[in-house]
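J.: what's the 3D shape of this:
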Amino acid sequence: MDDVDVVLPCLDEAAALPGVLAAMPPGFRPLVVDNGSTDGSAEVAAAHGAVVVREPRRGYGAAVHAGLTAATSEFVCFLDCDGSLDPGVLPSLVAVVRQGKADLAVGRRVPVSAEAWPWHARTGNAVIAGLLRRRGLPVHDIAPIRAARRIDLVRLGITDRAFGYPLELLCKAAEANWRVCELDVAYRPRTCGTRSKVSGSVLGTVRAVRDMAGVLW
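T.: Modelled structure (predicted):
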């Protein structure tokens, strides 16, 4: 049995999937959650050895929750499958949790170029992260890469099924007195230069900040 399940929420990422799945570390089982792709992402994922989970309800949180529900391993990671983050960093995140140094390990994105992280996305992220630090949570990023024990995540009972899912996770982790560890991770431009569905435009960033602010309120 694989030691770690990796949940990869997916919406039209056929171009990026082969590279992401090829970079998956040994013992890390990819669960690609197809969120209604029309570019053959599910077929590409299956052809490259991933387990495909179907989630027709649109939304980042809906896809992540479906992946968590399908996971069976003790440890679960979450990672965007657009090629912007290297799966090779996942063992470092899991090690922090496995060794008992933290209950939740998250990435702090370090862009490798200005194109990797648009100004509006960085600004929105900084605003939300600043609000979290004021609440005592030591994070500087609401990154789409994290690792924790599956049973602990299930017990948090996260209900958001849209862009607010990562923020609700952090808020509930703080309420449960989880130890949260943040590690720097390289953040690269998306494969083939495509834009993020969440923060690739000013409107997308505004929608994400709106959902996250709703969680905080």
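
J.: for the rest of this, base every contact and every neighbour count on C-alpha atoms.
T.: Noted.

J.: and the gap between the spatially most central residue of the chain and residue 83?
T.: Most central in the chain under Cα atoms, centre = their mean is residue 144, positioned 2.8 Å from the mean C-alpha point. Distance, residue 144 to residue 83, by Cα to Cα, to the nearest Å: 12 Å.

J.: ok so, going back, surely the residue nearest to the centre of the chain is within a helix?
T.: No - if the criterion is DSSP: H, G, I helix; E, B strand; the rest coil, then residue 144 is coil and not within a helix.

J.: tell me the contacts of it?
T.: For residue 144, the contact set (Cα atoms under 8 Å, 6 or more residues apart in numbering) comprises 78-80, 107, 166.

J.: return the member of those nearest to residue 149.
T.: Ranked by distance to residue 149 (Cα to Cα), those are led by residue 78 at 11.6 Å.

J.: from what I see, that closest one and residue 143 are in contact.
T.: No - here residue 78 does not reach residue 143: they are 9.8 Å apart, not a contact under Cα atoms under 8 Å.

J.: the more surrounded of these two?
T.: residue 78 (24 against 20; other Cα atoms under 10 Å).

J.: in the host helix or strand of residue 122, what's buried?
T.: Per DSSP states H and E: residue 122 is located in helix 119-134. For helix 119-134, the neighbour count (16 or more other Cα atoms under 10 Å) marks 120-121, 124-126, 128-130, 132 as buried.

J.: next, the second sequence, to be compared with the first:
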Amino acid sequence: MTTNVDVVLPCLDEAEALPAVLRGLPTGFTALVVDNGSTDDTAAVAREWGARVVAEPRRGYGAAVHTGLESATSELVAVLDADGSLDPAVLPTLVSLVLDGDADGRVDLALGRRIAAGRHVQPWHARAGNAALAALLRRRGVPVHDIAPIRVGRRDRLLGLGVRDRALGYPLELLLRAASDGWCLREVDIEYRPRAGGRSKVSGSVRGTLRAVRDMSMVAIRT
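T.: Now for the predicted structure:
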């Protein structure tokens, strides 16, 4: 693959997990770490591994992703969780789908669908929350089985969707807006592994999962 792709990595205290993610990026993929107010050495570790670092002091997953998209310079942009649970080796497959389409035609947004590597990789409350949100999306006409923890699309078109949420509801609003605009979405199965380090702010606790489901459900009502 000769196309250069910026990989937006929204980060909040991911110094422990980042090296595994950055080490695994394929050739042609450039890390763009968005430090979302970390209190650990996230920014320093990212720079040590050669990543470009942008600061976004407004807390929120959506704020970090939006700043990453605005700061990216490549035509195609990937967004990837920075905890090491998803193998970056799938990125060229997602890029190829957007560039070349598939047997059914064009692909506007390529997504990863998490397949847990073991029963204990994803806590029960996280599995239940994700299943509920994916079912909500399908009822709204979005043909997905996950909430796009890894995705590839064209930068200008992603920004053009006008996603407003700057918190945990960002990916759900993005999918709803993309489907409403007639985008063709394709999911690719990707192994979901234990974090490379640290603790999840969402799936790491029942409270975190419930907060995410609440925020995303409110976005669905507004969108």
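
J.: helices along the first structure, start to end?
T.: All helices of the first structure, identified by DSSP state H, fall at 17-22, 41-47, 60-70, 90-98, 119-134, 150-156, 165-175, 202-216.

J.: return the most buried member of the ones you listed.
T.: helix 60-70 (a mean of 22; mean count of other Cα atoms under 10 Å).

J.: average gap between that one and the second structure?
T.: Following superposition, helix 60-70 of the first structure is found to deviate from the second structure by 0.5 Å on average (mean Cα distance after the TM-score superposition for the first structure).

J.: quick one, that helix and helix 165-175 angle?
T.: 60 degrees (axes from the mean of the first three to the mean of the last three Cα atoms, to 10 degrees).

J.: which stretch of the second structure is helix 60-70 of the first structure matched to in the alignment?
T.: Taken onto the second structure by TM-score structural alignment, helix 60-70 of the first structure occupies residues 61-71 there.

J.: chain center to the matching stretch: distance?
T.: With Cα atoms, centre = their mean, to the nearest Å as the basis, stretch 61-71 of the second structure stands 11 Å off its chain's centre.

J.: which one is residue 148 of the first structure nearest to, not counting chain neighbours?
T.: Leaving aside its chain neighbours, residue 148 of the first structure sits nearest to residue 104 (4.9 Å; criterion: Cα to Cα, 6 or more residues apart in numbering).

J.: can you tell me what residue 121 of the second structure aligns to in the first structure?
T.: Residue 121 of the second structure maps onto residue 116 in the first structure, by TM-score structural alignment.

J.: excluding chain neighbours, give the residue nearest to its match in space.
T.: residue 189 (4.1 Å).

J.: residues in contact with the equivalent of that neighbour over in the second structure?
T.: Residue 189 of the first structure maps onto residue 194 in the second structure, with residues paired by TM-score structural alignment. Applying Cα under 8 Å, 6+ apart, we find residue 194 of the second structure in contact with 84-85, 121-122.

J.: from residue 187 of the second structure, how far off is residue 194 of the second structure?
T.: Residue 194 of the second structure is 21 Å from residue 187 of the second structure, by Cα to Cα.

J.: also residue 144 of the second structure?
T.: Taking Cα to Cα, one finds residue 144 of the second structure at 7 Å from residue 187 of the second structure.

J.: and for residue 121 of the second structure?
T.: 20 Å.

J.: these two: who's more crowded?
T.: residue 187 (20 against 15).

J.: contacts only, for that one.
T.: 110-113, 144.

J.: one more: residue 22 of the first structure?
T.: Counted by Cα under 8 Å, 6+ apart, residue 22 of the first structure has contacts residue 48.
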